[in-house]
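Undergrad: this one's sequence-less:
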């Protein structure tokens, strides 16, 4: 039983007139009648009773119409849903975020814009460190990741820079430098610097250490924080000072002060990553939204 025969049958059953049904289907009446006869032959029963002025459904025809209508409707729905998915209008996307990027307002804007423009796409967020997110991409546990730049070696992952942000110095309460608006990095030469483990964001870690070395000193590293953002809490607790991305200023911590870095300063890059072989329209649309938001921010800063 061919789907087109069921479609022809449904239209004839609704019109109860071969000529009108043929016009609705955009075909000639004789071939339509022939297809209906083939369907009747396949089923082994008459579906229509031919009358002087039109036709009417037989008992077998009425039963078939109920099922055929549902089948045709389901096929059309499946077609529509597949087309919507192909256009990126429906589906599911799993987005991973590095813990330190969630504080940046552009990241919230990317997610908000994507959800507004793709209301029927389900977005599932997760949060982890950069190394874990790259692994999740490779193992297909997530579809896209917004990260601090990753020093990855896999050709299976595509990483694009979105934008970078300045980094700031975080000082504990009543620190001797707390009264200054801007601070040069070499002023931290005798301070204990709280850093996150290099394994969770190696590029950002190396950027901070290199900036200190360019300023003429190797930092005295203290206890490590489990994440970039948690370094602020450790500063507040008196474990030392830290250097963090500017957007982390939004993190509420009692007593700490944030200070611009005078002179050459490290930059914290934000990037987006997906699998190199990614062809999903929902993922490609998300990447494009992120690119546009990044470009808009760049123009706004210019």
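TA: Sure, I can see it. From a predicted model like this one, the values you see are computed outputs, not experimental measurements. Numbering: from 1, shown residues only.

Undergrad: switch to C-alpha atoms for all contacts and neighbour counts from now on
TA: Noted.

Undergrad: what's the closest non-adjacent residue to residue 89?
TA: Nearest non-adjacent residue to residue 89, counting by CA to CA, 6 or more residues apart in numbering: residue 118, 5.8 Å away.

Undergrad: next SSE downstream of the lengthiest helix in the chain?
TA: In the chain, assigned by DSSP state H, the helix with the most residues is helix 59-86. Counting by DSSP states H and E, the element after helix 59-86 in chain order, helix or strand, is strand 91-98.

Undergrad: A further structure is provided below for comparison with the first:
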């Protein structure tokens, strides 16, 4: 068994194909097939099932995939430790990011500092819904992920805190109020933002013994804003997920705080920060400092 075989196995599992894995790794498809076949023969198990359209990992292969990622992660940490000792900054850090809060507001500021300090470190960013990022960290597909805190399953580094706000068309009946309650919002057609927002919003209503009148469920924030702008319903979203300068970009949308205020914390999650590679630990420390300089949303008074 070699590290190369494990790397190829992980890539085939993630890309769900021999051809796509070969293209990503820069090797021939026959080399990929040979590596998987040799690994299966050595372990005397079937790791993948070759379908017509894609390659699926077997149940046992899925369990061994976690081991493979763990081994490769430790190997990368050893390489980075050695590089640091030689005065070099080399290696790879894999980051899982979700939505505009992390991808558009936190990551650029953090990466600006990280890239200046560690230009030799390769950065790989995978973007997906909140739940997917959490699963990627659990499966060791990424080294660090952005997530809503708290989460007792992981080591965490808190970064920013914001509040959930109501979005209303500017001439909506509730827009005249300085703040709105969930009871008031529950009486109007509701646009439920998916991609993680619903996991915050739905429990908020449930805890108050309420159920919003969901008219639409939308995965894209731009669509949610468009529907609110046209008066098709009201919505609730985290303030940091909204575009900068909402007053200029969406002048027909009124943003109002909830009463009582509902807060959200966003930070980083790790399987084991103490045992992480030097680049991952450096990213965590840089993120902790850089997040303090992130422009906070203009606080809305209740």
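TA: Great, that's in hand. Bear in mind that the values here come from a model prediction, so they are computed numbers and not experimental data.

Undergrad: and the residue nearest to residue 89 of the first structure, what pairs with it in the second structure?
TA: Aligned by TM-score structural alignment, residue 118 of the first structure pairs with residue 118 of the second structure.

Undergrad: its match and residue 87 touch, don't they?
TA: No - using CA atoms under 8 Å, residue 118 of the second structure is not in contact with residue 87; the gap is 11.4 Å.

Undergrad: those two: which has the busier surroundings?
TA: Neighbours around residue 118 of the second structure and residue 87, counted as other CA atoms under 10 Å, are more numerous at residue 118. The numbers are 17 against 9.

Undergrad: check which residues of the lengthiest strand in the first structure are buried.
TA: The longest strand of the first structure (DSSP state E) is strand 157-171. By neighbour count on 16 or more other CA atoms under 10 Å, the buried set for strand 157-171 of the first structure is 157, 159, 161, 162, 163, 164, 167, 168, 169, 170, 171.

Undergrad: contacts only, for the second one.
TA: Read it as residue 159 of the first structure. 149, 150, 271, 272, 273, 274 (CA atoms under 8 Å, 6 or more residues apart in numbering).

Undergrad: could you do the third one as well?
TA: Under the criterion of CA under 8 Å, 6+ apart, the neighbours of residue 161 of the first structure are 149, 269, 270, 271, 272.

Undergrad: still contacting in the second structure, which of those?
TA: Retained in the second structure (both residues aligned by TM-score structural alignment, their matches' CA atoms under 8 Å) from the contacts of residue 161 of the first structure: 149, 269, 270, 271, 272.

Undergrad: my read: the first one touches residue 270, true?
TA: Yes - Residue 149 of the first structure sits in contact with residue 270 when judged by CA under 8 Å, with a separation of 6.0 Å.

Undergrad: among the kept ones among the contacts of residue 161 of the first structure, name the ones in strands.
TA: Counting by DSSP E, these place 269, 270, 271, 272 in strands.

Undergrad: what's the PyMOL line that selects buried ones from those residues?
TA: Applying 16+ other CA under 10 Å to those leaves a buried subset, and the PyMOL line that selects it is:
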select buried, resi 269+270+271+272
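
Undergrad: relative to residue 76 of the first structure, which of the ones in strands among the kept ones among the contacts of residue 161 of the first structure is nearest.
TA: Checking those against residue 76 of the first structure with CA to CA, the nearest one is residue 272 at 36.5 Å.

Undergrad: mind listing the helices for the first structure?
TA: Secondary structure of the first structure (DSSP H): helices at 3-15, 18-25, 29-43, 59-86, 105-117, 130-138, 202-214, 230-236, 281-301.

Undergrad: right, and these - which one's nearest residue 243 of the first structure?
TA: Between residue 243 of the first structure and these, the shortest gap by CA to CA is with helix 202-214, which sits at 7.4 Å.
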